[in-house]
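**Q** make a model of this:
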Amino acid sequence: MFNDIKITDYKQLNQMLDSLLDEETNKTANLSNASSLLNYFLDNVNWVGFYLYEARTDQLVLGPFQGLPACVRIDNGSGVCGTSFKNQEILRIEDVHTFPGHIACDAASNSEIVIPIYKDNLPIGVLDIDSPLYNRFTASDEEGLAEFVEVLKKHL
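**A** You can find the predicted model right below:
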């Protein structure tokens, strides 16, 4: 079916991210490289990217990503991304079609994981990853991706 990414693999990935972003201070460049690294590293994903919080509109706005064109704006609290961000909790959704208010940007997506990003209690956005497989994301993915975001935050 798919190769489950083990935590040791995520530790190696997170070290690669830290090295890749070392000494770079541009947020867009760092988010772009982070999404590219995940897209290359993870099997069976069809979209990897970031939505960034815009306080003026209270929305998440499309940021750097890998995949098909996507929804540009998501209201805070709407869909998987908006709910994860508003509640400041990781959401790992086995079947997005059963999630109340799911926003279908890509009809091929069947499962999703979203990690909210806050730095020093200030809102940044979310890391959003979709898969065409149902139940693609595991507890190991959740743990590894949460640590990935922690490493990323050092460079934002």
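
**Q** only C-alpha atoms for contact and neighbour calcs from this point on.
**A** Noted.

**Q** can you show me the strands along this protein?
**A** 47-54, 59-67, 73-75, 91-93, 111-119, 122-131 (DSSP state E).

**Q** got TSV for the ones you listed, with distance to residue 29 too?
**A** Supplementary listing: these in TSV, determined by distance: least, CA to CA, whole Å:
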stretch	distance to residue 29
strand 47-54	12
strand 59-67	9
strand 73-75	21
strand 91-93	26
strand 111-119	17
strand 122-131	15
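
**Q** residues in contact with the residue nearest the centre of the chain?
**A** Of all residues in the chain, the one closest to the mean position by CA atoms, centre = their mean is residue 127, 2.1 Å from it. With contact set as CA atoms under 8 Å, 6 or more residues apart in numbering, residue 127 has these partners: 48-51, 114-117, 149.

**Q** apply 7 Å and report the result again.
**A** Applying CA atoms under 7 Å, 6 or more residues apart in numbering to residue 127 gives the contacts 49-51, 114-116.

**Q** any idea how far it is from residue 34?
**A** Residue 127 sits 10 Å away from residue 34 when distances are taken as CA to CA, to the nearest Å.

**Q** likewise for residue 42?
**A** Noted for residue 42: a distance of 12 Å to residue 34, by CA to CA.

**Q** between the two, which one's more packed in?
**A** With other CA atoms under 10 Å as the criterion, residue 42 and residue 34 differ in neighbour count, and residue 34 comes out ahead with 27 against 17.

**Q** for that one, which non-adjacent residue is closest in space?
**A** Using CA to CA, 6 or more residues apart in numbering and skipping the chain neighbours, the partner closest in space to residue 34 is residue 17 (6.7 Å).

**Q** right, and the strands of the chain - which one's nearest residue 153?
**A** strand 111-119 (6.5 Å; CA to CA).

**Q** I have a second one here; can you model it like the first so I can compare?
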Amino acid sequence: MSDKNAFYLRLQQQVSALIEGESDAIANMANISALLNLELEGINWVGFYILRGDTLVLGPFQGKPACIRIPVGRGVCGTAAAENATQLVADVHQFAGHIACDAASNSEVVIPVRHQGRVVAVLDIDSPLFSRFDANDAAGLEGIVAMLERGWSSIA
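**A** So this is what the prediction gives:
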């Protein structure tokens, strides 16, 4: 097992302890973003955008103030929501339609959060480092998102 896999297994155990028995999605997203901010190195923003109609709206996060609304299909977050697929971007400046909420960000990973098969939110993590995230990061973060999905409650 690689060090990165062991790291994400440990993070998943921490997430499990944080969200066990809690059905409030906002509270769980807040704790998950805080934990990821503490544990992930080389990042400058981590948080959630919640799908409201055809727009992603800023949810719980850690980092500098961020874009409040992102249309589905625009930028990395909007593409993840539109395609219902993880987006792993080594250089955001090469991503057509990238929305620069923080000019210091150079790479990004976005994981869709699903409820009953439909995207309800996305987990967005930015880094000032190019190529900060790899397939192991994506898989580990998808595991964390899956834990959130299992305990998802509707958001009014």
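
**Q** the residue nearest to residue 34 of the first structure maps to what in the second structure?
**A** Using TM-score structural alignment as the criterion, residue 17 of the first structure maps onto residue 15 of the second structure.

**Q** how about residue 45 of the first structure?
**A** Counting by TM-score structural alignment, which is the criterion used here, residue 45 of the first structure corresponds to residue 43 in the second structure.

**Q** please verify my assumption that that match contacts residue 127.
**A** Yes: counting by CA atoms under 7 Å, residue 43 of the second structure touches residue 127, with 4.1 Å between them.

**Q** my guess is residue 30 of the second structure meets residue 60, correct?
**A** Yes: contact between residue 30 of the second structure and residue 60 holds when scored by CA under 7 Å: they sit 4.9 Å apart.

**Q** more crowded one of the two?
**A** Between residue 30 of the second structure and residue 60, counting by other CA under 10 Å, residue 60 is the more crowded of the two (20 against 16).

**Q** how close does the more buried one get to residue 131 of the second structure?
**A** Distance of residue 60 of the second structure to residue 131 of the second structure, given as CA to CA: 25 Å.

**Q** go on, residue 108 of the second structure?
**A** 8 Å.

**Q** now for the two: what residues contact both?
**A** Shared contacts of residue 108 of the second structure and residue 131, defined by CA under 7 Å, 6+ apart, are found at residue 90.

**Q** so between the two, which is more surrounded?
**A** Residue environment comparison for residue 108 of the second structure versus residue 131 gives the larger neighbour count to residue 108, 27 against 16, counting by other CA under 10 Å.

**Q** the more buried one matches what in the first structure?
**A** The equivalent of residue 108 of the second structure in the first structure is residue 112 (alignment by TM-score structural alignment).

**Q** show me the contacts for its match.
**A** By CA under 7 Å, 6+ apart, the neighbours of residue 112 of the first structure are 92-94, 96, 129-131.

**Q** and the aligned residue in the second structure for residue 144 of the first structure, how many residues sit next to it?
**A** The equivalent of residue 144 of the first structure in the second structure is residue 140 (alignment by TM-score structural alignment). The burial count assigned to residue 140 of the second structure is 19, neighbours taken as other CA under 10 Å.

**Q** how about residue 87 of the first structure?
**A** Residue 87 of the first structure is flanked by 12 other residues according to other CA under 10 Å.

**Q** one more: the one 10 residues further on?
**A** Other residues lying near residue 97 of the first structure total 16 when counted by other CA under 10 Å.

**Q** now check the second structure for the residue matching it.
**A** The criterion is TM-score structural alignment: under it, residue 97 of the first structure has residue 93 as its aligned partner in the second structure.

**Q** with adjacent residues omitted, what lies nearest to that match?
**A** residue 106 (6.9 Å).

**Q** need the contact list for the one you found.
**A** Taking CA under 7 Å, 6+ apart, we find residue 106 of the second structure in contact with 91-93, 127-130.

**Q** out of these, which is nearest to residue 55 of the second structure?
**A** Nearest to residue 55 of the second structure among the contacts of residue 106 of the second structure, counting by CA to CA, is residue 92 at 20.6 Å.

**Q** tell me the contacts of that closest one?
**A** By CA under 7 Å, 6+ apart, residue 92 of the second structure lies in contact with 98, 106-108.

**Q** about what we covered before: check the gap between the residue nearest to residue 34 of the first structure and residue 147 of the first structure for me.
**A** Per CA to CA, residue 17 of the first structure is found 11 Å from residue 147 of the first structure.
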